[in-house]
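J.: One predicted model, sequence on top.
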Amino acid sequence: ALAEYDNARKDLERRKDLAVKNLIAMKDVDDAEARFLVSEANVRAAREEANTLLATLRAKRAQAGLAEKKLRDTLLKSPIEGFIEARLISTGEYVKVGTPLFRIVDDHPIRLLGEVSEAYATSLKSGLPVDLSVDSQPGKTFRGALRRISPASNPANRAIQVEATYPNDDRALKSGSFGKAAILLRVDPEGVSIPKQAVVTFAGIEKVFVIDNNVARERRVKLGDDLGERVEVVEGVAAGQQVAVSHTGKLVEGSRVRVEAGERK
């Protein structure tokens, strides 16, 4: 359209010059002017069409940008690492702002909540090792650390709530599981502990029977910390000695015994 317009303009100017010199008739000038006006109208129409197409393109781009934003808005990103424990909505369900969609469990690290007798209140401190065993992982012990200690005890059971954390890199510990935990109040490489059932108490005296060549030898003991199923022995039993844990009420000094199983700790 622009080339046609430019040619028509030049032809009109040339014919006007010739008409001034009386070299052509005015009809030729009128014809050239008509062609020029048509080409000029074509240029305006082309420009209007181009502007319309440009406006349409801009509108399409805006629509595409809005569609991309809507698509991005459909992507949900969890603020924490973990796994989806529960899906709280269904496909196609209408939800409002603030509606819970999923329940995410962060199990790396994982927390343990438990209670400890208030008798150990003065011994508890953050950072103490906490060994955990769970039924789903028999024979395996997980080492964690004490992180939080409640400042008050529960008057109903005189226990203090504590919280420990475990790295759980392999995700072996599962959320909601139950287990048994032991807080290592102090580590003594030379310490000795025995099963509680090995201790015989009579008239306020605590004693055990050490097994020596299948003979029971009575030993008075001084006990230390309560370690759950075991108890610390401060005096009376050396590391590696065997103690009787059954039929202790029938034993006396020098009784002959038969060892079926033994522990050395």
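T.: Sure, I can see it. Computed from a prediction, not measured in an experiment: that's the story for all the values here.
J.: From now on I want contacts and neighbour counts done on CA atoms only, so please keep to that.
T.: Fine.
J.: What segments of this protein are strands?
T.: For the chain, applying DSSP state E gives strands covering 83-87, 102-105, 110-117, 129-134, 142-154, 159-166, 179-183, 192-195, 200-202, 205-212, 215-220, 222-226, 230-235, 242-243.
J.: Of these, which stretch is the most buried?
T.: Most buried of the strands of the chain by mean neighbour count (mean count of other C-alpha atoms under 10 Å) is strand 242-243; its value is a mean of 24.
J.: Need the residues that contact it.
T.: Outside strand 242-243, the residues within contact range by C-alpha atoms under 8 Å, 6 or more residues apart in numbering are 194, 198, 208-212, 262-264.
J.: Also stretch 195-207?
T.: 208-209, 218-222, 229-231, 243-246, 248-249.
J.: Among these, which one sits closest to Val97?
T.: Glu229 (52.4 Å; C-alpha to C-alpha).
J.: which residues touch that closest one?
T.: Counting by C-alpha under 8 Å, 6+ apart, Glu229 has contacts 195-196.
J.: can we see that at 10 Å?
T.: Contacts for Glu229 were tallied using C-alpha atoms under 10 Å, 6 or more residues apart in numbering; they are 193-197.
J.: So which of the strands of the chain is nearest Leu75?
T.: Within these, the stretch nearest Leu75 is strand 102-105; the backing value is 13.4 Å (C-alpha to C-alpha).
J.: want to compare, so here's the second one:
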Amino acid sequence: MKSFTGWVVLGLAFSLTIFTVSCGSESQSKNVSDKDSTAAIPVEVAKASNGDISAYYSSTATLEAQDEAMVVSKVRGIVKKLHVEEGDFVDTNEILAELEDEQLELEAQRAKATMDRLLNELNRKEELFNKNLISAQEFENAKYEYEAQKSEYELAQLKIKNSKIRAPISGVISDRLIKAGNMINTDQEVFEITDFDPILAILKVPEHEMSKIKKGQQALIQVDAIKNKTFEGQVLRVSPVVDPQTGTFEVTVSVKDETKQLKPGMFGRVQIVYDTRQNALTIPKNAVISEDGINSVYVIKNNLAYRKNIRTGYANGNNIEIIEGLAPSDTVVTIGQSSLQDSAMVEIISL
């Protein structure tokens, strides 16, 4: 009986030992697995690459037309006919409107009749003068009267010509200030013409940027009114004078717009390209960590993230130039840096 009881106790002890070892092994395995899964931090990465990168001077400006003309009437009269409306494109010397010219025609005919009479009188007196039958003074007076009347006739002809109001420049009718039937006076404003080619952006640039901005440099322009479109242009003029009150100088950018979408008065954002570096090493800007004036990135090697200090150069768009600290083959963390420490284990979820 004792022997049987002993064997039972021994069996129970052996089973308990096996159960304890099994539970311990399972718990240890679970802890290792949990440790491995929490140690790898998910990150997104990108490779450093070579390419061209430019430096920009950025500013804002309200777009302006290069040429604008306020058309005025050169004679007084009633508007008989309009040939153009707002938004129409016109060429130089194209007829915009016509005034009633019947009275002007009559005045011109009367002036011509008087001129013809005085011409005959002049010819007759010239014959008499050549025969010494009249004085030189009388002949000269006849000549002056004829010349004065000839000018009157030419002026009447000019008034008839000016009764047709013409465009002084090519462009678009941006404002019509008269209607058919209106009585208008001499020098009254009747149309406004705007030349949209090219459109100008005039910038006020701080004087310390003067050494960077040169005539002919490329410029990129975006306007709030036209989304997701960039227009190209170039620096047309650079003023050599600095305004002492503002400490700025004037830069005029000419914008090409073959689509005619840009209009004077639009608010634009202008970037002037003042330098371009070719085959520069670049990475996404969101990979750079800036702390206390020091720039750094996390570089991935063997699934570990190592923090490295870098020196940056030009930045534009989504990229930034790396002058020192990285090689073209390096892979850097772009998203997830805030959770990293030096030598942290990572799991790459996007490249």
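T.: Received the coordinates, thanks. All figures in this text were calculated on a predicted structure; none of them were measured in a lab.
J.: TM between them?
T.: TM-score for the superposed chains, counting by TM-score structural alignment, normalised by the length of structure 1: 0.58, backed by 202 aligned residues with a C-alpha RMSD of 4.0 Å.
J.: how about the strands of structure 1 in TSV, adding distance to Lys77 of structure 1?
T.: Converted to TSV, the strands of structure 1 look like this (distance: least, C-alpha to C-alpha, whole Å):
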stretch	distance to Lys77 of structure 1
strand 83-87	12
strand 102-105	11
strand 110-117	21
strand 129-134	32
strand 142-154	29
strand 159-166	25
strand 179-183	33
strand 192-195	51
strand 200-202	61
strand 205-212	62
strand 215-220	65
strand 222-226	48
strand 230-235	48
strand 242-243	59
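J.: Mind checking these for the one nearest to Arg61 of structure 1?
T.: That would be strand 102-105 among those, by C-alpha to C-alpha, at 34.3 Å.
J.: Run through the neighbouring helices and strands of that closest one.
T.: Applying 3 or more C-alpha pairs under 10 Å, 6 or more residues apart in numbering; DSSP states H and E, one finds that strand 102-105 of structure 1 makes contact with strand 83-87.
J.: before we move on, back to that, which members of the contacts of strand 242-243 of structure 1 define the maximum pairwise distance?
T.: Once C-alpha to C-alpha is applied, those give Ile194 and Asp212 as the farthest pair, at 16.2 Å.
J.: ok, back up a step: out of the contacts of Glu229 of structure 1, which is nearest to Ile183 of structure 1?
T.: Distances from Ile183 of structure 1 to the contacts of Glu229 of structure 1, taken by C-alpha to C-alpha, are shortest for Ser193, at 15.0 Å.
J.: The closest one: what's it in contact with?
T.: Counted by C-alpha under 10 Å, 6+ apart, Ser193 of structure 1 has contacts 223-227, 229-234, 237-239, 264-265.
J.: Then Met345 of structure 2?
T.: Met345 of structure 2 touches 36, 38-42, 300-306, counting by C-alpha under 10 Å, 6+ apart.
J.: now the strands for the stretch 1-150 of structure 2?
T.: Using DSSP state E, counting those that start in this stretch, the strands of the stretch 1-150 of structure 2 run over 41-47, 49-72, 77-82, 89-90, 95-99.
J.: so which of those strands is the most packed in?
T.: Most buried among these, counting by mean count of other C-alpha under 10 Å: strand 95-99, with a mean of 20.
J.: Provide the aligned range in structure 1 for that one.
T.: Under TM-score structural alignment, strand 95-99 of structure 2 has no counterpart anywhere in structure 1.
J.: Pull the residues that contact that strand.
T.: Looking at what lies outside strand 95-99 of structure 2 - C-alpha under 10 Å, 6+ apart - the contacts are 71, 73, 75-85, 90, 160-168, 173, 176, 178-184, 190-191.
J.: Can you lay out the contacts of Glu229 of structure 1 as TSV showing distance to Gly127 of structure 1?
T.: Below are the contacts of Glu229 of structure 1 laid out as TSV (distance: C-alpha to C-alpha, whole Å):
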residue	distance to Gly127 of structure 1
Ser193	23
Ile194	26
Pro195	27
Lys196	27
Gln197	31
